[in-house]
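**Q** Test case, fold it:
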Amino acid sequence: MKNLTLSYPPMPAGADKNVVKPSKAFKKYVYLSIGAILLFILTYLFLLCGSLAIAVAFGMVGYYIILAGIGFWGLLLGISLMIAGVLLVYFVIKFLFKRSRTDYSGMIEINAGDQPELFRFINQVTAEAQAPSPKRIFVSPEVNAGVFYTSSFWSMFFPVRKNLNIGLGLVNSVNISEFKAVMAHEFGHFSQRSMKFGSYIYNLNKVIYNMLYDNEGYGKLLNQWARIYNMFRMMAMLNIQIIRGIQFVLRKVYGVLNKTYLGLSREMEFHADAVAAYVSGSNQVLTSLKRIDIGHASYSTLINYLNSNYTIIKGWLICTPCSRK
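**A** As a prediction, the model looks like this:
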């Protein structure tokens, strides 16, 4: 990538800036996204308040049963009701304790000191696309480029800067003008304020997914409690029935959020394409897509060949057909 800045492709002459303005369909899905977010918030608050009310009712009934002093089984019933209420509330808020980790395997971070020409190139593209610079830049073997960021429930409330992943397979598949078009597309995502709504919906989907399907740890906790006494098992069954009702409501909201997220994602891709065409020219966008398809097919063929004919043994790449001779 030597002397990269000397051959920086200029913007198309007379480019119409109106092409990067959000379309009516784009705005429509932004409003739908806002509506979906509000729907989730209201639904979740309703479920949380309902769970708290049930937990308080269980706690009060259990407390009065214990005060009644009706013996050992009465004590167990009172305690089991209290525990059932606590576990129900925990189910509704357990996503808060879910850790989110970004997988950096297969990626290597680079910096301006190592690749000054590349960073100058990227800074110029971000200036033309009127987008913020990426927080961190990584390279990987892929025939692609992408925007990613560490996403968690708390990232909806605190700003999170986006990272850029550049596939070296992509660099080897396109020319410098097409590379600029691909980078401009990615920075088109950087410039989208609506990406925040996409982040909200993505994280809310994760919250619902956690309560619908990511329940292995909660199930183990419930089973351990239920095994202690038959009375606890009865309360665990009651707890499960209430949770099924909560999940029924969440599935309906999950469908609305997913449809909205897919619609917004599609419009965001269209907008990023418009930014790329504005910054680098429409021809560069089209030819880069064709070259990426060819590069991706070649990369996949190579990986499949290596997987079929080679294996790694103690750090050595061994030719499997050769070892059989």
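**Q** hey, let's count contacts and neighbours off CA atoms from now on
**A** Will do.
**Q** can you tell me the helix or strand for the nearest residue to Met156 once chain neighbours are set aside?
**A** Distances taken as C-alpha to C-alpha, 6 or more residues apart in numbering place Tyr200 nearest to Met156, at 5.9 Å, with adjacent residues excluded. Assigned by DSSP states H and E, Tyr200 falls within helix 195-212.
**Q** just the angle between the next helix or strand after that helix and helix 195-212, please?
**A** Following helix 195-212 in sequence order, the next helix or strand is helix 216-226 (DSSP H and E). Between helix 216-226 and helix 195-212, the angle comes out at 30 degrees (axes from the mean of the first three to the mean of the last three C-alpha atoms, to 10 degrees).
**Q** I have a second one here; can you model it like the first so I can compare?
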Amino acid sequence: MIDTITKQPTAGLIGQLAQPSAAYKRSARFAVAGLLGFVLGYFTLAAFFLWNAWRLGHTALHAADAGGLWLLVGCNVFFGLFMLKSLFFVRQAMPAGLTEVTAKEAPRLFAFLHELADAAGAPRAHRVFLSNRVNAAVFYDISLLNLLLPSRKNLEIGLPLVNALPLGELRAVLAHEFGHFAQRSMAVGRWVYVAQQVAGHLVAQRDKFDSLLDWMARIDVRLRIFAWVLQLVVWSIRSLVEMAFRVVLLMQSALSREMELQADLVAVALTGSDALVHALHRLHAADDAWQRALQFAHNEAAQGCAVADVYAVQSLITRRMAAILDDDAYGRVPPVPAEAPARHRVFREQLGHPPRMWQSHPLNHEREENAKRHYIAAAIDGASAWSLFEQAAVLRARMSAALVGHPQPPLAPVPLPDTLQKVARLYRREQFNRRYCGIYFGRDIARHAACAADLRQPVPADAAYGATLYPATLRDDVRQLRALREEREQLQALVVGRTTARDGRVRLRGEHCARRELPAALARTTRELEEVEERLRAHDLRCRGWHQAMARQLGGGWQEYLDGLLAVLHYAEHAAADVADAHGAALNVVAVETAARRIDSDAILRVVTSANGLHRVLELVYRTASQLALDARLCRRLGAEEGCRELLGEFLLPPAQPDNLGSWLPAVGHWVEHTLNRLSALRSAALEQLLVAEALVARHARRGTVPQPAPAPTTVPAGYATLPPGAERPRRDKLDLWTRFLRADGWLPGGARLLVAASIVAVTLFAGLEQGTSTAPQGKRTDTLNAAGSVVLVK
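**A** Have a look, this model is predicted:
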């Protein structure tokens, strides 16, 4: 049921809306109990080992033959120190990339924050930091000392978020953060953070303790057995700690979800029901545009040029992407209807969701339902959020410069208008022209064809036919393609179990679909998607065929020129797909072979074999790329006058070997990233030049004029590798039972590992206690006679 509160939001509404719910209180109790249980169990086990070592040592001092006891003392000290060592690796919780701002530097911002904190009934921020993330967050100064003493909360404000939101929506986001400031249960998160570092270091880190056991196992056969026993106990301790902390994380995740919903209600009470929802809606576009702006800034830095204001680039990209995607909702919020605004929804529920137990935040549609359960109508201030900073231009320039650090030599300054013109040219390319209805965005053009000749079909050389190539109905097919892709992806996740549906039923296209019906629904969606893709491919064939026919009629080498561009487009798409697939296959082998955290010689050989398969693919790409002969216009568009030899560079990576895998695997990742970036640039330039050339041919065909002769066409070497869809290298998506047991992957393997580990630790503890008792000093036995002649036992 939805209640509508017509009065303006005020701080007084916090008491009405933002009181902790029963679920919140229950989650808080469970989280605290689970965390205390984990800490108590952890320190009890560590203390037991050290206490047992002291007890056995005391016993050994009075024993006649204490060699075995001293060995047990050493083992217990080893286990106790093994558990306590992780306490010394707790790090500060200060996120990287923060720049502190003070009230003296930004008085208007601090006045705004203080007013908001006071209205929320929350403590003011101890310190305020700015960052280059699309984020706003609360964090503590965390150390072991802060677990016992109160720690004040700091506030992070991401400037890309400031850039993307109007002032009213930013106020809602910050009101949400001050809702966290007022939550005493935030302390649980502080303790969980420290516990997570301790448990994570114990479970994942391999240090001198493990090296000592490995060294002992190599010295002698007798020591090897002893070392194996110690390693088995260490594995059991690690397994117990990991499984116990998983339970703590589950409880903390449940509490975190309730805390987010309660903090949302604080924002609703102060800013209304719509502002926070609108801000959440803008986050996707803000993050997407920011990542593109970052990539542009780093590319410019690689060329020695500085970007004066990356936030201006982000804003421009947001506007251009909305036009390219033909999506009015990209970076913008649909207007709230005048009638029944409380029933207006911005987010829709997805078909499936990740398992709820591991989610630390509610889903967006759940947050919207929570915010509008008691609807509060309020106007949203549309002023720029940069108005909170007195010297916004100076701040934007300083934080933009911080993105690339301090390169040597220093980057050359570039006027902002010149930078924005360059960005506009990048996003005003021919392939983004609205007349193409988005058919060339986010879609392979040549990947499905075995050779470039299969990318066109004969079409009559009729000049009037060209006007019908890109009808308005094509836009509907492109939208349907994106919708079906998204639907198929969600259904695939449901079928394989990566996501789950609420109540076991999925609402698909307005109808409820049971889980047993999902495979059939997936097959139907896949079939519909293939039909749309086939229609679009047929459209591509007609477009290429008509332009080929008109180019043949015009003469001047234009048909050969279009053929060359189509060939290099085919090469670039297949080469990139082959490299990405080989890299993915190699990573899959590495992931499978290292899943158990230990790797033997046979597994190393399998990793090396897969890695060298990737090496051969890269070697072939670089060899064939050096044989490409690109035409002059394509070279200029690429910015590589010498063609692909200059574009890719020389391939210098040696083959993988067992002794260089540690450095080879990170290195090949950089080579793959570089190669894919360059092939993507080649593919984009080839597509752009193809469309420009086709537009030129179409224009002359309509006017009945003859163009200048075409440049010498691009030539592509024969024999390059192709990878059509469906021919990808096989992947292993399931682990064997032994590896699943070692990783506790699933309820049954996890339960089995817990049982085995707990049994080994229990036997170890019991054996230690029994050994100390059974070998307690007995003293000397003397038989003598008393005065009555009876035998007396003297100890």
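**Q** hang on, the earlier thing: could you report the distance from the residue nearest to Met156 of structure 1 to Thr320 of structure 1?
**A** In this view, Tyr200 of structure 1 and Thr320 of structure 1 are 48 Å apart by C-alpha to C-alpha, to the nearest Å.
**Q** Show residues contacting stretch 232-249 of structure 1.
**A** When contacts are defined by C-alpha atoms under 8 Å, 6 or more residues apart in numbering, stretch 232-249 of structure 1 is touched by residues 47, 76-77, 80-81, 84, 87-88, 211-212, 222-223, 225-227.
**Q** For Tyr200 and Thr320 of structure 1, indicate the residue with more neighbours.
**A** Neighbour totals were compared for Tyr200 of structure 1 and Thr320, and Tyr200 leads with 23 against 15 (other C-alpha atoms under 10 Å).
**Q** Roughly how far does the more buried one sit from Trp154 of structure 1?
**A** Counting by C-alpha to C-alpha, the gap from Tyr200 of structure 1 to Trp154 of structure 1 is 10 Å.
**Q** what do you get for Phe72 of structure 1?
**A** The value you get for Phe72 of structure 1 to Trp154 of structure 1, if C-alpha to C-alpha is used, is 44 Å.
**Q** so what's the counterpart of Ile201 of structure 1 in structure 2 up against?
**A** By TM-score structural alignment, Ile201 of structure 1 lines up with Val192 in structure 2. Contacts of Val192 of structure 2 were listed using C-alpha under 8 Å, 6+ apart, and they are Leu35, Val248, Leu249, Gln252.
**Q** What's the third one aligned with over in structure 1?
**A** When you say that, I think you mean Leu249 of structure 2. Per TM-score structural alignment, Leu249 of structure 2 is aligned with Asn258.
**Q** re the thing from before, looking at the contacts of Val192 of structure 2, which is nearest Ser759 of structure 2?
**A** Checking the contacts of Val192 of structure 2 against Ser759 of structure 2 with C-alpha to C-alpha, the nearest one is Val248 at 21.4 Å.
**Q** So that closest one: helix, strand or coil?
**A** helix (DSSP: H, G, I helix; E, B strand; the rest coil).
**Q** residue boundaries of the strands in structure 1?
**A** Residue ranges of the strands in structure 1, as given by DSSP state E, are 108-110, 137-140, 145-148, 163-167, 310-313, 316-319.
**Q** residues making contact with the fifth one?
**A** Right, the one you point to is strand 310-313 of structure 1. For strand 310-313 of structure 1, contacts defined as C-alpha under 8 Å, 6+ apart pick out Leu317, Ile318, Cys319, Thr320, Pro321.
**Q** how about a markdown table for the residues you listed, with distance to Tyr278 of structure 1 added?
**A** Listed next are those as a markdown table, based on distance: C-alpha to C-alpha, whole Å:
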| residue | distance to Tyr278 of structure 1 |
| --- | --- |
| Leu317 | 46 |
| Ile318 | 48 |
| Cys319 | 48 |
| Thr320 | 50 |
| Pro321 | 51 |
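**Q** Please enumerate the helices of the stretch 51-200 of structure 1.
**A** With DSSP state H, counting those that start in this stretch, the ranges of helices along the stretch 51-200 of structure 1 come out as 72-93, 116-129, 168-171, 176-190, 195-212.
**Q** Comparing the ones you listed, which comes out most buried?
**A** Across the helices of the stretch 51-200 of structure 1, the average number of neighbours (mean count of other C-alpha atoms under 10 Å) peaks for helix 176-190, which reaches a mean of 25.
**Q** which residues of structure 2 does that helix align to?
**A** Under the criterion TM-score structural alignment, helix 176-190 of structure 1 matches residues 167-181.
**Q** Next, the mean deviation of that stretch compared to structure 1.
**A** Once superposed with structure 1, the aligned residues differ from stretch 167-181 of structure 2 by a mean of 1.0 Å; criterion: mean C-alpha distance after the TM-score superposition for structure 1.
**Q** which other residues reach that stretch?
**A** Contacts of stretch 167-181 of structure 2 (C-alpha under 8 Å, 6+ apart): 116-117, 120, 122-125, 136-138, 153, 155, 161-162, 186, 259-260, 262-268, 270-271, 275-276, 278-279, 380-386.
**Q** Just the buried ones among those, please.
**A** Among these, those classed as buried by neighbour count (16 or more other C-alpha atoms under 10 Å) are 116-117, 120, 122, 124-125, 136-138, 153, 155, 161-162, 186, 259-260, 262-268, 270-271, 275-276, 278-279, 380, 385-386.
**Q** Reformat the helices of the stretch 51-200 of structure 1 as JSON lines; add distance to Leu52 of structure 1.
**A** Listed next are these as JSON lines, based on distance: least, C-alpha to C-alpha, whole Å:
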{"stretch": "helix 72-93", "distance to Leu52 of structure 1": "6"}
{"stretch": "helix 116-129", "distance to Leu52 of structure 1": "48"}
{"stretch": "helix 168-171", "distance to Leu52 of structure 1": "52"}
{"stretch": "helix 176-190", "distance to Leu52 of structure 1": "40"}
{"stretch": "helix 195-212", "distance to Leu52 of structure 1": "16"}
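**Q** Over in structure 2, tell me which residue corresponds to Gln115 of structure 1.
**A** In structure 2, the residue paired with Gln115 of structure 1 according to TM-score structural alignment is Ala106.
**Q** What is the burial count for that match?
**A** Using other C-alpha under 10 Å: Ala106 of structure 2 sits among 15 other residues.
**Q** Could you do Ile34 of structure 1 as well?
**A** Ile34 of structure 1: 16 neighbours (other C-alpha under 10 Å).
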